[in-house]
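1. Okay, sequence plus prediction incoming.
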Amino acid sequence: MKRAVKILGWTTGIFIGLALIAAGTIYFVATSDYLRGQLEGRASEMTGRKTQIARVAVEWGWTSNLKLEGIEIANAQWGKAPYMLKVDQVDVDIRLWPLLGGNLVLPRVVLRKPEVQIETGDKEQLNWSMDETPVVTGAAKALEPDNRFDAPVIGRLEITEGKLGYRDPKRKLELDGTVSTATGKAEDAAELSLKGKLEGQALEVRFVGGSVLMLRDTDQPYPLDLDVSFGGTKLKMKGTVQDPFKWTGANVDLTLSGPNLSDIYPLLGIPGPPTPPYTITGKLERETGLWKFVQSKWRVGESDLTGEVTIDERRKPAFLTAKLVSQKLVFEDLAPLVGATPARKTNVSAKQAQTQAQLEASGDLFPNVPLQVEKLRAMNMDVTLDAKRVIAPPWLPVQALAFRVLIQDGNATVKPLTLSVMGGGTIAGEMAIDARTDDPKVKANLRATDIELKNFFRQSRYFDATQGKIQGRVVLAGNGRSLAQVMGTANGHMAFALGGGSVSSLMVSLAGLQIFDALVLYVTGDNRIPIKCAVSRLNFQQGNVAFDRTLLDTQKSVLHVKGQLSLKSQALKAEIDSDPKSFDLLDLHGAVMIQGKLRTPQVSLGRVIPIPTPVFGNAKDVPCAGLTQEVLSAP
């Protein structure tokens, strides 16, 4: 018996000794430079980048603890930053028993002072892309959860003093920020905050959502609340998603607001058009490779729109489709599209108000505000707008507007473009902007049909005495990055004709300086003078405009307009001569001179004889039909 106990004791002692030796060996290997070197080598092979780990420490148990300190992964050779990833310490608790069932349970994950540098090279390659780090990116893709229930169980995730940097020299985008998280439990919320700069403007991101543990331990919809502030642009997402990895079962409200919709490009990568201050609300949905913004309501300036926007990420570049309808479109809200500012003082951004003040101070009409048309290369688009009711200034009788914009690789075509005018007339045609180069080319080909003349004199004393229908043609082409530059290089022509109608006798008398008629009409009131013919053709050559065959034929006289306009300097010099058809008691024998800046020209008298004297007119009627055909159809 004693012998058996002795043998058993020796056997037990040997096993305990071997276990102690094995444990000591494992502990030595786990804490030695050998293991650290092995980890560095494997990590370098996977990432394709030199990886350094300063220290490795393991505490064994059913819940083991792994600490990696001084981790640094080198950047791509073309990168500017000295490293792609740097972490002071990774502190992870791992439960060993669930690993046997294929479940990864991490009660605690702590990243202390992680620094991530994301860079884009000259060829638009990303330092974190699969092409740059194929092994690690492929592994990450393979480990990416297919749904919320495949996600690792993390009881506590903590990121302290995290830093994020983004550099894209080609797009002149820079982002630097900090990342941190609060402790999250199943019943608590997880928080993420980020502050930094993007294109020199402050960027702040705040996210509140369900805890990481909630992803697996419940089938309740995952709550999220995201606030993003970029300069004056505000983005807010709030709601729930059944599966945030697939973005299925989403009930998420999205609100976007700011001073100018074009400011969203650095933030969202969507080339929005220049607008007055706006607020957009709607629901955000997603299918595989397709984002949908539905049930959207837009308030842009004083205009209202509704519709649906989709972005197809499966196409390269991404393709945006928007179908918008407006029951109230204020025409002045379209002014920012060409760099101009709505005439009203409300609903304009500070930058737009500054542009307007500069135009008023300089006397210029066309703004020289650079439009960032190169953004058209970022995304292809198909956008339609149907404005059922347009509210336009008195001098512009547009009552409805519809167009379709197609953008393909930076080449934008507005076709068809139709403006419905009061009285049944239309302005229709197409426009194009070729932004495939840094010197965009702009073209316009429009035709005006049966435009009621009187509608241009709404809210004036000439309205009731004016009638007739205008036909017109606009064929212009120019290049530049602003409306002022495009007009300053414009070639082509504008032509208009009125085959018959009437205008205010007072307006004609004042223009022709027939003082006797004007004095009588001031006392007795306005009356109507029949128009036999009116034509005008403006020829554009590199921004210089010449008046060609521009006249107004009435019963009493023929008014001729001569002169020129420089769209580069935006200066006008023209004169109106009256050629009477019959005797007039009082006439100044001089032309009306119009000179100065196009925005605010000055009107004066070009006197030949200093006192009014009688004149015997002998002007003849102009051949209207032939002249109209000639003016409108000439190339």
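-> Ah, there it is. Just so you know, these numbers come straight off a predicted model, no measurement behind them.
2. Only C-alpha atoms from now on, for both contacts and neighbour counts.
-> OK.
3. In space, not sequence, find me the middle residue of this structure.
-> Nearest to the geometric centre of the chain sits residue 272, at 1.6 Å (Cα atoms, centre = their mean).
4. Pretty sure that one sits in a strand.
-> No. Assessed with DSSP: H, G, I helix; E, B strand; the rest coil, residue 272 is coil; it does not lie in a strand.
5. can I assume it is in contact with residue 266?
-> No. The criterion here is Cα atoms under 8 Å, and residue 272 misses it with residue 266 at 10.3 Å.
6. Centre of the chain to the one helix or strand residue 195 maps to, how far?
-> Assessed by DSSP states H and E, residue 195 sits inside strand 189-198. In terms of Cα atoms, centre = their mean, to the nearest Å, the gap separating the centre of strand 189-198 from the centre of its chain is 24 Å.
7. what does that strand rub up against?
-> 173-184, 202-212, 230, 266-267 (Cα atoms under 8 Å, 6 or more residues apart in numbering).
8. And the lengthiest helix in the chain, what does it pack against?
-> Secondary structure assigned by DSSP state H gives helix 2-30 as the longest helix of the chain. Where contact means 3 or more Cα pairs under 8 Å, 6 or more residues apart in numbering; DSSP states H and E, helix 2-30 is packed against strand 55-59.
9. Quick one: residues in contact with whichever helix or strand comes after the strand it packs on.
-> Later in the chain than strand 55-59, the nearest helix or strand by DSSP H and E is strand 63-74. By Cα under 8 Å, 6+ apart, the surrounding residues in contact with strand 63-74 are 49-59, 82-96.
10. Pull out the buried residues from the longest helix of the chain.
-> Across helix 2-30, burial judged by 16 or more other Cα atoms under 10 Å covers residue 30.
11. just the strands in the stretch 301-450 of the chain please.
-> 303-312, 319-330, 380-387, 390-391, 398-408, 411-421, 426-434, 441-452 (DSSP state E, counting those that start in this stretch).
12. putting a second one here so we can go through both:
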Amino acid sequence: MPEHAKGQLERKSSRRKRWLVAGVALISLTGAAIYLFEWNWFRPLIERQVGNATGRRFQMRGDLDVRLSRTPQIIAHDLVLANAGWSEHPEMATVKRLQVSVDLSSLWQGRVRLAHIEADEPVLLLERNRSGQGNWLFDAAKDDGDNLGIGRLVVRQGRLRWLDPATKTDLLAELDTSLQANAPMPVSADIGGRYQGLPTRVQLSGGALLSLRDRKQPYPLRGSGQIGATRFSADGTVTDPLLLSGLAVNFSLAGRSLAELFPILHLPLPATPDYQLKGRLEHAEQYWNLLDFQGKVGASDLGGDFKVNRAYRPQFILADLRSRHLDLRDLSGFIGARTEQGEKALPAGDKVLPQTPFNLDKLRAANVDLRFHGQRIVTEKWPFDDLQAHMLVRDSRIDFKPLVLGIAGGKLNTILHMDARQTPIVSHAQIRVQKLELKRLFPQLAMQKASFGVIGGRAKLSGKGNSIAAMLGSANGDMVLAMNGGAISKLLLRLANLDLANTLAVLLTGDKPVPINCMVADMAAKEGELTVRTMLLDTSKQLIVGHGNINMRTEQFDLKLVADQKDMSLAALRGPILITGPFKRPQIRPSLKQATGRAALAAVLGSVAGPLGLLPLLELGDAKNGNCAEVLRRAGK
């Protein structure tokens, strides 16, 4: 090779080496510069950008570091976002360490994709002020969600606090996410504190946190917990966990009284015994629906649909409920005979009428359209058959149209109106008694040959009061019960008249039924006192007439039954039967003063006149038949 050509090659090779060395040096210097670069210089810029975006002060109190690669990593420490100005808590969010991996290829598409986010010990406070404003509403917030993508989010030892002073709610959730990328329920939360002032403990598991950003995508959710004495569990999906919107879960609920759901869910339900219910719970916008639920309340089964529409003020409840086996004691909360905790509310002293006031806040908390059918009623004493009710509540006015109770083969048909717009509550009731069978109403009398009559009647009452006792204690109106036909034990009739001679004959020859011409009780109510207008039992043997009153204010009986013979008896003491005393312990006894006085007179006459002394004890049977036609005509009005 010529010398000049060889020299040219050497010079070119030397230049290449110099450029290579220079390039390596430049890259090394650049790498060193980047490695040694003080990334904290960017902290003020980032703080301003976040502050402008949120309208809140943002601080990066720790170091900022960047690790360059195809997916650069940004690592920041001790981040703090200020809270809303109205809050007494200065910080809304803090993060001990935040690591973000950026997908550079997404920048060419005009988007920012964060391939991976890790947050260590994040603390987030979500709260409402007393006017209902949330601290998550930022003054300068812009929705750039369409330009931001996140691949995976990992939270370690996170804490979320929910604070709402208006509802006495202060909850703290401890959050963790699973490190398994494909875990079906990667998020777990343990929640404790107070909800609506009640001690609360809840365990939740859910899907990936990032899926919460897509409100069209149902978020899987599973949880169980207890609020006060109320226990619940849920398994399903939700589209907005914070508002529980788009909820669709299999739901179970249990507690000591349905009344305790009022402070939790603002549902104005009556006091009940222990209950267990389960069904399908759905929530969308302002609608809450518990569909096809089944369960038990006390000793009764209960099922149906329960729907709540909170778009109205007050809320509107539509319910269709049914029970195949209804223990009537489980409905005692409707009349104030149970406490809100489900315990029996015993009246004070020797009273029996429920004295617990109705909860006016509940009566005014909702408009209601409720239908209920109890197919079979179980009681200890009364022969109830079934129950059908249609209850309407409109602006604190309650109507039962109607309330039909099957009893003793007949019906008690009630139309009841209560107006809770005023205090005390004003109530009006119209009751029809239709074809009650005496033998079923008093089965113990069937054993004594009183088993064939059918009872009917009516009542029209009005009163004022915030409890059943107060309403009845102020009642005005009238009531009539009547029975045409039937039969009663001859022995009972003789005993009612203290007819010793004929009673002995019945005991010797056997008891037989005596036909009843009619039986009527016609009473007028004034300020809680029922006064007898007409009370009689007319048979072929006797006419029994009643007098007196029943005081519902003091819960006292003061009745007297007087029997007149229609046939002759050699030893009729004719002592009236007195029914006296409190409702709780009434006394039924003969008035021996009149009977004893008459017997003493006969003893004196007997000592003087021999057989003539028996005349005062002879009943010659001069009693008239009761005017049943007229009384029954009035009862049928």
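-> Sure thing, it's come through. Computed from a predicted structure; not experimentally measured.
13. How about the secondary structure of residue 589 of the first structure?
-> For residue 589 of the first structure, the assignment made with three-state DSSP gives coil.
14. circling back to that earlier point, pull the contacting residues for the residue nearest to the centre of the first structure.
-> By Cα under 8 Å, 6+ apart, the residues touching residue 272 of the first structure are 261, 262, 263, 264, 265.
15. just the buried members of those residues?
-> Using 16+ other Cα under 10 Å, the buried members of those are 261, 262, 263, 264.
16. which SS state does the last one fall under?
-> Using three-state DSSP, the secondary structure recorded for residue 264 of the first structure is helix.
17. Counterpart of it over in the second structure?
-> Alignment note: residue 264 of the first structure maps to residue 261 in the second structure; criterion TM-score structural alignment.
18. In this structure that match contacts residue 267, no?
-> Yes. Using Cα under 8 Å, residue 261 of the second structure makes contact with residue 267 at a distance of 6.1 Å.
19. could you pull out the helices for the stretch 451-600 of the first structure?
-> Using DSSP state H, counting those that start in this stretch, the helices found in the stretch 451-600 of the first structure span residues 483-488, 505-512, 515-524.
20. winner for burial among these?
-> Greatest average neighbour count among the helices of the stretch 451-600 of the first structure goes to helix 483-488 (a mean of 23), per mean count of other Cα atoms under 10 Å.
21. and residue 55 of the second structure, how many residues sit next to it?
-> 17 (other Cα atoms under 10 Å).
22. Distance of it relative to residue 47 of the second structure?
-> Here residue 55 of the second structure is placed at a distance of 11 Å from residue 47 of the second structure (Cα to Cα, to the nearest Å).
23. Neighbours of residue 117 of the second structure, how many?
-> By other Cα under 10 Å, 19 other residues sit near residue 117 of the second structure.
24. next one: residue 247 of the first structure
-> 18.
25. Now for it: which residues touch it?
-> Neighbouring residues of residue 247 of the first structure by Cα under 8 Å, 6+ apart: 241, 285, 286, 287.
26. tell me the contacts of the equivalent of residue 167 of the first structure over in the second structure?
-> For residue 167 of the first structure, the aligned position in the second structure is residue 165, judged by TM-score structural alignment. By Cα under 8 Å, 6+ apart, the contact set of residue 165 of the second structure is 128, 129, 130.
27. Next: residue 507 of the first structure.
-> Taking Cα under 8 Å, 6+ apart, one finds residue 462 in contact with residue 507 of the first structure.
28. which residue in the second structure lines up with it?
-> Per TM-score structural alignment, residue 507 of the first structure is aligned with residue 492.
29. Relative to residue 530 of the second structure, how far out is its match?
-> Taking Cα to Cα as the measure, residue 492 of the second structure falls 26 Å from residue 530 of the second structure.
30. repeat for residue 458 of the second structure
-> In terms of Cα to Cα, residue 458 of the second structure sits 14 Å off from residue 530 of the second structure.
31. how close does the residue nearest to residue 238 of the second structure when sequence neighbours are not counted sit to residue 210 of the second structure?
-> Leaving aside its sequence neighbours, residue 238 of the second structure sits nearest to residue 247 (Cα to Cα, 6 or more residues apart in numbering; 4.3 Å). From residue 247 of the second structure over to residue 210 of the second structure the distance is 18 Å, taken as Cα to Cα.
32. So for those two, which sits in the more crowded spot?
-> Shown here are residue 247 of the second structure and residue 210; by other Cα under 10 Å, residue 247 has more neighbours (24 against 14).
33. thinking again about what came up before, please name whichever of the strands of the stretch 301-450 of the first structure is nearest to residue 536 of the first structure.
-> strand 441-452 (13.6 Å; Cα to Cα).
34. Among the contacts of strand 189-198 of the first structure, which lie within helices?
-> Using DSSP H, the subset of these located in helices is 266, 267.
35. What subset of the contacts of strand 189-198 of the first structure is buried?
-> Among the contacts of strand 189-198 of the first structure, those classed as buried by neighbour count (16+ other Cα under 10 Å) are 173-184, 203-205, 207-212, 230, 266-267.
36. Map residue 255 of the first structure onto the second structure.
-> Matched across to the second structure, residue 255 of the first structure falls on residue 252, judged by TM-score structural alignment.
37. Give me the number of neighbouring residues for its match.
-> 20.
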